[in-house]
Every structure is written in C-alpha cells, then in structure tokens.
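Chemist: with the sequence up front, the predicted model follows.
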Amino acid sequence: MYIPIVFIISQLLLLSVNCCEELSESKLDYLEELVNSNFEKSRTYKQPIDNSEFFKNGGSFDTIHDYGTYDFIVVGAGSAGSIVASRLSEVEKWKILLLEAGNYDDDLTDIPYIYRVLQLSARNWGYFTVPQKNGLFGFKNHQSPYIMGKVLGGTGTVNGIAYLRGNRGDYDKWASLGNPGWSFDDILPYFKKMENFQSNNIDLKYRGFGGPLNVAYKEPKEDLSRLKSLTTNLGIKYIEDYNAKDQIGFSRSQKNIQCGKRVSGATAYVRPSMQRHNFNVTLKSLVTKIIIDKSTKTAKGVEFVRNGKKYRAFAKKEVVISGGAINSPQILMLSGIGPEDELKKHSIPVVKVSPVGKYLKDHYSFKVYYRSNETIPLKSFRELLKEYIQGRGMLTNLDNTLTYTFINTKNKSSSVPNLEFVLLGTTPVPNVIPQLSNYIEKIDQFNSKINEQTDYAIEVYILHPKSVGTIKLKSNDPKDFPLIDTAIFEAPEDLQLLYESTEILSEFEKTDFAKALNFTRLDFEFCNQHERDSKPYWYCAIQHLADPTYHMSSTVKMGPQQDPFAVVDNKLRVYGVKNLRVADCSVMPSTISGHNNAPAFLIGEKAADLIKADHGIPVETGICC
C-alpha cells in the first residue's frame, strides 16, 4: 500500500513531540488547589431546577437590545456547533455569531478524570428525566440525571472523551432511510478530515491524520496480552482499531486526548479560530426564540437573554441551531415549530407543524462489578498530577477504560453489533469524586461497597434499542427546563436484551483472565429476594441500575418529507422554514454502534460544507456534496 510521505513525516513529528510541561512546584500547587477547591464545591453543589440564572440581575425585558446583524448565527457551541461556526468563519467575507449558554472551558476541564466534578457544577445544565414507568427503580421518583454540557465545547467538555465512530452499516442505514449523502462512503472523508489519529499502526484507508481533532491512547498503554483469553475462551477476536474496517471484537480504547489533556470542539476548533476578525463568540447567552417572518416562513435571527437583558441578533443568510438533542427541539418548539397539539397546549403561535421531539433515541447501559485479588496502591494526588502534566497516568483516562468489545448476539455473522461491553480497570485515586446521581438509599449502600483499588467493572450498552422517548415543553416560558422522557424499557425487547447480555458476562467470569484475577461478582443485595442469577434477579438488578447513557439523538430527525418523524432534510434544512438548519445529534435518523461525540463532530463538519456549498463557496473536492 502506498504511504504518503506527509503521513510518514507527521507520524515522526508526533513521536518526537514532548508532552511534558515543566514540573514546577508552582504549577503543581496551582493544579492541586484548582482540583481540590472544585472537589469541595461539587460536594455541596445544588443542581438548578430551571434557567432562572439567565433572568436575574434585575434586568428589564421590556426593552430588547440590538446585538447586530451577521451572515450566520450558530446557536450552541457543543461538538457540532463549535465546528459549524469555526468552519464558516474560514470565509473571511462572512460575519459569524456563535452563541453559547455556558462559560469558557479551562485548565480544570482539560483533566479527563475530573469529568464528574464538572457534572456537579454550572457546566452541566442540570436536567433530569421525567419519572420512568419501566426502569430507574433504583432512583428517587424513578428519575435520573441527564448530563448535557453547558460550557464552551458543550457535552464534549464534560463527557467521557470516548472516540467511537460507529459502524459502516449504521451510516448506510441512514442513507437507505432516504438521506442521500450520508452513507459510510459519503461521510468517511469527513471523519478522516477532522482526525489526527496518533497510532503507529494506522489504516490510512479508514483513518485520518493532520486534522484538528486529536485521537490517542492513554499512556502508558495497558498490556492487553492477558486478555487473549477472550479469544481462546469466548471466541471474541482482538482487533487493532474498532474505528477502521472491522468493529466486531475487542480493542484498546481510543480517547479525544492530546498529551493527556481533553480535546473538544472548544480546544480543537473554537479557540484556534477566535482571533479571526469575523468571528464573534458570545457566552452565557440563553437563546429563547428564533425570529421568523411568519408571512414568508423565513428565519431572520434569534432572541437571547444575557446578564439579565434581552437581545436580538439578525442573520442575513441562515440561523443554525446546534443546541443538542434536548435544547434544539426546545428552541424550535418555543419558536412555533413543533407538534400542533404541543404548541397549542402552551399557547405558542404555530409557524410550522412538525414532529419535533417525537422520536427520542438513546443507548441504555448497565454495570456489573468484580472484586479482584489485586490491590493497586494509592498514589498521592500530587503524584498523579505530576504524571498528568507529563501526559500520562490515571488522570488522563477517566474510569480507567481498558477495552471496548462489540458483538452481535442475535446474528453472529453480522458486522453490525447490538451490544457493547466496556471493561473498566481499578481506579486507585485518593480523592473520591462525588457522583451525580439520584439513587435511593439501598443503591447508595451498594455503591459504597465498591473498592477503587481492587474492583473492576463491565458496563454493557444496548446500541440499537427499540424504545422511543420524547422531548416536550413544560410551558412556553424559556425559563422552564423541557420534559425529557427517555422511555427506558418501554419496548420489552430492550430489557430482555440486557438480560441476555448477562449470559455473556457469566461466560466472561469463566475466562482465564477472570480466573487469574480471582474475579468475584458483587452481589446485588437489593435483589436478594430473588434466586441469585435467576431471570427475576437480573431483571430486578437491571431495572434498578440501568440508565440512559447521555447519547440522545433523533429528536429533530433527518429524513425524507414522507417520513412521519422527519423534521429536517438531508441537507439539515428545517422543512417549511427557510434559512433555518439544525446541526447536532438531534438530526440522526437512527442510533449508531458507538458513542455520540464522534458523529456530533462529523455532523458539524458536513453541515459546514453543506452550508458553504449552498452559498456558492467551493469546498474540498470529493467531500461535498
């Protein structure tokens, strides 16, 4: 295979990069104080119950202030919105406004292990699901937190930094559902364009290098040779790269990190673009409405609230909504685009009847813990920070993710998995970070028995659940959070599939790897009224502990006009309203066999090219459109 000289040079440069910062005592003092102070804040942090913070400071909302006119307004600086705004600002003659409800990312958000502290802070919106009928029995009122980032970089700044693109079959399905331009062959150039994959074993047919988004392995790399028993005992093969040709099998985890630091839409796209004279990034701004000319059904701009004042900004060309799978449908409905009964219920004038929020999809996951015969000694947090500064160690790999395993239990010959198993190692970190949860007492008691120095875990994900949830409005007031119904286990097949996954776990417990570590599964004592390992026992455990994975999609579904759930077309244009697009995971037509951050970046890259092409700006040959 021909290997481009530019690739060889780039890889040599990567290998020669020194990730070590100066190990000064002042740097360590600063980081230690930063982390410890935020640890303490997280322990007493109170989640907001609505958006009241934006409406304080004694501001008057009778006066609407002019925030200027731009060519494009992008709402939301998450993984997709960061890219859309940054790429559009590459056109010097265009003036871009990027509006974000949160504040800046910083040195704290750079540390991957600290993500749980971020989730217990103002960088998380504070959403909860509505009470669930068929699951979340281990949560108070059957409600779980739903984490979404409210910060520059969005959820990509507070998430698990996992980089999993999904499967060829997922994107080919998108195209087959009536979305030309979204097959795997169509979108692969975008994945390659955005990536900088740091690996000495890279398949150039499938992976990219030299892009803004760094993808790397934790350093030092774990020795996976002891996991060969997964092949010998279970017949699950090792694959070098689950983001390349094959996905079925087990593989080392890839992360959006560079020199051990988090890489997000903020760090990779927005910050490097902020020096451009045509790029206005405005933070701490809650968009409350899209301004739409009702006679022509044309988006003209947005209204937003900042520092207790209301503003209007106008767009000469387009408004692009990138608020994510919760906030994008909320903004559309508040603007009169949504289901007729929902709009009328809240006395919102109807601009366009549309099935906004009616097709919520998510992954569900369930975690099982194993006590091992090894005890990993604790290092001081200062020592861990030293390693972090050097680009290695525990703080660069939250939850110590070791491997991802993808299998299809329904069709052994299928190349598209239906389950994902994540193997998590011990996490010997002295500062125990509070977990954002809403557990009932007996679940808290179970969690308190987990030992970070000895215990491994396996988390199982349903990749293509049948259940369908909704996003609805609580009221027509933008201060109110939307109503999030993930409808967990609404389809009984989803609960059954997670139960069937426990058969794989039982086989895993017999592997040489598990035997060598003397794995003993932690009992779900809150289900001991059932015979251990019986179907009622596992159903009880799953319905108590399984929860949504914050991989929400499809609430502003892309599809042909005859699709009863489609809100946008294959160019992400909102049906029935001109100059309005949506670009984030809410447009996904179906779930992917991975996690949602990678496709969010993909959607941002492709959306930017679609917009450029529609406005006469040449794009890279072979990518669009």
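Modeler: Nice, thanks for sending it over. Note that this is a predicted model, so its numbers are computed, not measured.
Chemist: from here on, contacts and neighbour counts on C-alpha atoms
Modeler: OK.
Chemist: mind listing the strands for the stretch 1-150 of the chain?
Modeler: 64-75, 96-99, 127-128, 145-146 (DSSP state E, counting those that start in this stretch).
Chemist: another structure for you, compare them:
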Amino acid sequence: GCVLANRLSSSGKWKVLLLEAGGDETFITDIPAMHNTLFGSQVDWNYTTVRQSRACLDNGGLCQYPRGFVMGGSSTINGMIYSRGNPKDYEEWEQMGNPGWGFKEVLKYYHRLENMTDPYVANSLHSTWGEQYVGTSRYKAGIYEDLFKAGIHYGLKPVDYNGHNQIGVSYAQLTIDGPTRASTSKTYLNPIRNRTNLFIFKNTLVTKIIFDRMRRTALGVHCITGSEEYGVYARKEVILSAGAINSPQLLMLSGVGPKQHLHQLGVSVLADLPVGENLMDHNNVRMNFYVNSRFDECYRIYNHITAWKYARKRQGELTSNFMELVAFLNKLQKPNHPPDIQFHFAVGNFLFKEVENACLSVYVTNLSPKSRGRVTLRSKDPRVPPLIDPNYYGNIEDLKITGWGVMQAFRYLRASSMAKYSLNL
C-alpha cells in the first residue's frame, strides 16, 4: 500500500487515498532488536491458525500468525531479513505463461526499489539509488563469526543469497537504515506525506468493496473509523493491497469467493472464484540450544547500558535484529539448484526466556512446501478474524525435507568453531 501510494501520487495527475486499519509506527517498532516484542502486540492483528494436527502441538495445534496492524504492514513488525527468492523461481513463473516475470526482467524492479548501503554487497545485482534501504547489521555478535566458520566447515561457500546462486552461508541482508528499521512506511510514505494529492486515513478498517454488480466493477469501499461507518468512492480504481490474509478475507466479504462457502455465511455472491484457496507458507522448526555460562552475549541485550547506547548514540546491541546469519542448502548440494532448506541463526535469551542459559536457536525452514491450505471466513462481520489453515505438513514430503534439514543443522553445529559453546538441546 505504501509503495503504491508513493508511485501513483508521484505524477500529480491523480488524487490518491491510502486507507490503513492500524496507526503509525512507534519508537519501539523502529528498534531492530525489539522486533520479537511486536508479535502479539497492538501493532499485530494477533491472528492464530485453526488447530493443526502436525504443528504447534505445544500450543494445542494453534500457531501464532503475525500480520502487521500498522502503517507499513508486516514490514513494520517482521525480522527485517531481505530475501528476493531464487532466480529459478522467477524463470518458472515466466515459463508457466507469465511474460516479463523472468529473473532478468524482475531484477530491473529490484534495482529500482533497492538502496544497498553495505559497500561489500553493492554490485551489479544491487542498486544504491532506490527508496528501500537494505544493509547489514552494524553490530555483530561474536558467535556469528563462529557460525559463519561452521558453515564453511560444513561445505558451504560465502554467497550473496540475493544473487544468481543461493546455496551458501551469508550475513543477512536487512531492511534497515543504519541503526533503524526501514519499513515501507518509513521509506516510501514518510518522504512524500506532504504531497497535496495524497490523503491518508489511519485507524480505518475497510469492511467491504462496493461493486457495480451489473458491470462487475469496483466503485469504492465501505469503511469504519471509530464508531463512524461510511463509503468512499473512487473516480479511477480501487486497489486492494491488504496482504495474504486480509485481501482474500475482504474479497469474500464483498461476494467474490467460493459460492458454497459464501452462501453458508449469508454473503451475496458476485463471482464464484477459488479465493482463499492454495495458501502456501514456509513451515519451520525452531531448535533451541543451551550454551555454557561463560558465553554472556546472550544476556546483555536488554539492559540500561544497551538502552543508553541506542538512545544517545544509536549504537550497540539494539541496532541488531539478532538474526544476523543465514544459510541455504539443498539435498543435491548443487550451487545452481534452488535451496530446499534455509537456516536462520538467532541469538539471545529473549527468544525463550523460560529456559535458563538457552540462547542460540536455529530455525530450519522448508523453502518449497508442498502442503496447501486455505483462508476462509469465520463470520461475515469484518471485525471477526478469518479462519487461517496453512495445513502444515499436510503433505508428507514437507515432513521429510524438514527432518533432513534438522539433521543437517546438527551436522552444521558440530564444527570445531562451535565447540567452545558446549551446545546442548
């Protein structure tokens, strides 16, 4: 939404209205190290999945499903890791009948959006003139150097994972501007808020798309701001950019979706389409490790010293997202083949406070899940959260590849550079 508001208002030809259900970013959302506190907060929609039979079993099968309820959406609450995806995925999209979606063509748009601030990464695959700041963390916890060495010992090579080949180990590229999160609100919206043809309504929930039912054309939207309900009409077009969950919810509330499902909830059907089907999400397993008590880097993230360094100088531990290293691997061990598994290495006892001395976690992420789920309506009341069913591990192949990834994580951490940490689950 912020990107479109910027692009569409740039010519001055049209009046652009941006509607946001949440409010503005806060000082806390700006601090990279605080991202873990944002899930379940007032800037999160606080969604949970329907009960899963093979995931989140420690919580009765209910998985937390964070979505940004704030200007900038999920770019304001996520872990800030910037990953374009594998070039071969784009080539596959183009081969499926989508001209212009090949990696070479899409790379032009990445060049347009990206402002790479790390001189060690900036090359022909990146640009330094776009709106979206991308860089690497100024603060690097010492353990990441040892984890990097462990990746080399495992057999991976240093790589720019946003380049042509992803298989390898790399310091994470982050959507940060120096010591601060660089959300799409901050990079695309804040610099142009004074444009006279741009209007922004915050804390405004869009409840339904207004259609001309004969012509099947969107005319505007119904909204709620506080206790006031009203309609907004567009002279040109209505653009829906509410994200992977709220976009299908809003379409179904407006009568665009599976006919039988909408009839069950008393929603008048405009178009019988499989909206909400084919939900695909990257399932992951988090492995939490104990470290020996001599390693104190885990316990000095949140205290008066780190707070002072950040508040006064914008330096120190709080400038890090503490997920500074990533690795990509595949079962074929071929560098030009898309990865099957991604490791995120996260440091800090804030991740699991209930376990004393546990401060390293490895997220083993299946990058190409075969399971498919769906988003459906729970109610025709737009204020009621939708039903989110990712169907994690519904396809047994996802369980197999994740199991392989877990075994590789153990092998990765057996490197000599990690011996001093005495890692134990």
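Modeler: Cool, the structure landed. Note that the structure is a prediction, hence the values are computed from the model and not measured.
Chemist: send over the TM-score of the superposed chains.
Modeler: With the length set by TM-score structural alignment, normalised by the length of structure 2, the two chains reach a TM-score of 0.93; 420 aligned residues with a CA RMSD of 2.0 Å.
Chemist: among the strands of the stretch 1-150 of structure 1, show me which one is buried the most.
Modeler: strand 96-99 (a mean of 25; mean count of other CA atoms under 10 Å).
Chemist: mean shift between that one and structure 2?
Modeler: Strand 96-99 of structure 1: mean distance to aligned residues in structure 2 after superposition is 0.4 Å, counting by mean CA distance after the TM-score superposition for structure 1.
Chemist: ok, and what's touching that strand?
Modeler: For strand 96-99 of structure 1, contacts defined as CA atoms under 8 Å, 6 or more residues apart in numbering pick out 70-77, 85, 88-89, 278-283, 285-287.
Chemist: mark which of the residues you listed are buried, thanks.
Modeler: Neighbour-count burial (16 or more other CA atoms under 10 Å) applied to the contacts of strand 96-99 of structure 1 gives 70-77, 85, 88-89, 278-281, 283, 285-287.
Chemist: so Ala299 of structure 1 makes contact with Lys289?
Modeler: No. Applying CA atoms under 8 Å as the test, Ala299 of structure 1 and Lys289 come out as separate, 10.5 Å apart.
Chemist: who has more neighbours, the two?
Modeler: Legend: neighbour count by other CA atoms under 10 Å for Ala299 of structure 1 and Lys289, higher for Ala299 (23 against 20).
Chemist: now which residue in structure 2 aligns to that one?
Modeler: Correspondence of Ala299 of structure 1 to structure 2, assessed by TM-score structural alignment: Ala218.
Chemist: identify the residue spatially nearest to that match, adjacent ones excluded.
Modeler: Leaving out its chain neighbours, the residue that sits closest to Ala218 of structure 2 by CA to CA, 6 or more residues apart in numbering is Phe211, at 4.4 Å.
Chemist: rebuild the strands of the stretch 1-150 of structure 1 as a markdown table, extending it with distance to Tyr113 of structure 1.
Modeler: Formatted as a markdown table, those follow (distance: least, CA to CA, whole Å):
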| stretch | distance to Tyr113 of structure 1 |
| --- | --- |
| strand 64-75 | 28 |
| strand 96-99 | 28 |
| strand 127-128 | 22 |
| strand 145-146 | 19 |
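Chemist: the corresponding residue of structure 2 for Thr486 of structure 1: neighbouring residues, count only.
Modeler: Matched to structure 2 by TM-score structural alignment, Thr486 of structure 1 sits across from Pro390. By other CA under 10 Å, 24 other residues sit near Pro390 of structure 2.
Chemist: and Thr48 of structure 2, what does it touch?
Modeler: Under the criterion of CA under 8 Å, 6+ apart, the neighbours of Thr48 of structure 2 are Leu62, Cys63, Gln64, Tyr65, Pro66, Ile388.
Chemist: max pairwise distance over the residues you listed: which two?
Modeler: Among these, the pair separated by the greatest distance (CA to CA) is Leu62 and Pro66, at 12.6 Å.
Chemist: counterpart of Thr204 of structure 2 in structure 1?
Modeler: By TM-score structural alignment, Thr204 of structure 2 lines up with Ser285.
Chemist: surely its match is in contact with Glu303?
Modeler: No. Between Ser285 of structure 1 and Glu303 there is no contact under CA under 8 Å: 9.8 Å.
Chemist: before we move on, back to that, quick check: closest non-adjacent residue to the match of Thr486 of structure 1.
Modeler: Using CA to CA, 6+ apart, the closest residue to Pro390 of structure 2 is Gly373 (4.3 Å).
Chemist: what's that neighbour aligned with over in structure 1?
Modeler: In structure 1, Gly373 of structure 2 lands on Gly469 (TM-score structural alignment).
Chemist: tally of neighbours for that match?
Modeler: By other CA under 10 Å, neighbour count at Gly469 of structure 1 equals 21.
Chemist: just confirm it contacts His363, I think it does.
Modeler: No. Using CA under 8 Å, Gly469 of structure 1 is not in contact with His363, being 11.5 Å away.
Chemist: returning to what we had before: helix or strand for the residue nearest to Ala218 of structure 2, which one?
Modeler: strand 204-212 (DSSP states H and E).
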